[in-house]
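1. For reference, the sequence and a predicted model appear below.
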Amino acid sequence: MKNLIFIMLLLAGVFCQAQKQDIKTYIKTESIGGKLDFSKAVDKEYSTSLIRFGDTMYSKKDFTILLWGAKVNALGINSLDETFRLWEEINQRALTEPEKKALKTGFEAKF
């Protein structure tokens, strides 16, 4: 399963070596309907409503947030607090506790 997630992350976009502001702009533009929107890939890959990652089960929505967190970290956003703020800015709402847990898990995951 880790290999599958790694492949999905590789297919999601090209590693960006631009400055931090350019990275944030890229993340903002690609997070909804773009290369960083993992909802269609998760729906296509998983037919069940819950997905196991490690010892935890995630809803599809939370699992897409987990993948987004991993990709954002790989792109060069190295602060979890900054990642939380960026997600909330993009989605124009606060993260729920399960979403924060999923985002933190993805952000800290090593694929």
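-> Nice, thanks for sending it over.
2. From now on I want contacts and neighbour counts done on CA atoms only, so please keep to that.
-> Fine.
3. where along this protein do the strands fall?
-> Using DSSP state E, the strands of the chain run over residues 50-53, 56-59.
4. then this one, side by side with the first:
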Amino acid sequence: MKKILFFLFISSVFTFSQKADKEDIKKTIKTESIGGRMDFSKMVEEKYSSAPLIGFGNTLYNKKDFAILLWGAKVKNLGIESMDEALKLWGEIHNKKLTTPESKALKVGFKTKFE
């Protein structure tokens, strides 16, 4: 049930054309990741304002890491094909390297399969 709700949430945030080329996708991701539609930190804070931790699968995430998990799922859904590419893109956008917990959250989001 949680996976279905998660999929519906990710799908409803917004969609991009499947025909957009990879550079256009990366440019859009970079534009929308800070203060835009892919800045999931704002949405997570609003939706889970009273929750100190958010459960996904068998793991609890703080709000920052859960927002990164959502970002990872979205970039995979948009066509970013490798985890290394997603990590590099995150670093370019935020001008910093992910911590170990942040990296694990991004990997979980990136590897999540939607039916």
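-> Received it, and whenever you're ready, just let me know what you need. None of these values were measured; they are calculated from a predicted model.
5. Give me the TM-score for these two chains.
-> Laid over one another, the chains give 0.94 as their TM-score (TM-score structural alignment, normalised by the length of the first structure), with 111 aligned residues with a CA RMSD of 1.1 Å.
6. ok, the residue positioned nearest the centre of the second structure - contacts?
-> The centroid of the second structure falls nearest to Trp71 when counting by CA atoms, centre = their mean (1.0 Å). Applying CA atoms under 8 Å, 6 or more residues apart in numbering to Trp71 of the second structure gives the contacts Met38, Asp39, Phe40, Leu106, Gly109.
7. Where in the first structure does the longest helix belonging to the second structure fall?
-> With secondary structure taken from DSSP state H, the second structure has its longest helix at helix 63-78. Per TM-score structural alignment, the counterpart of helix 63-78 of the second structure in the first structure is residues 60-75.
8. Name the residues of the matching stretch that are buried.
-> 60-73, 75 (16 or more other CA atoms under 10 Å).
9. can you check stretch 104-111 of the second structure too?
-> Using 16+ other CA under 10 Å as the test for burial, stretch 104-111 of the second structure gives Ala105, Leu106, Lys107, Val108, Gly109, Phe110.
10. From the centre of the first structure, give me the residue that's furthest out.
-> Most distant residue from the mean C-alpha position of the first structure: Gln19, 19.9 Å away (CA atoms, centre = their mean).
11. Alright, calling it a day.
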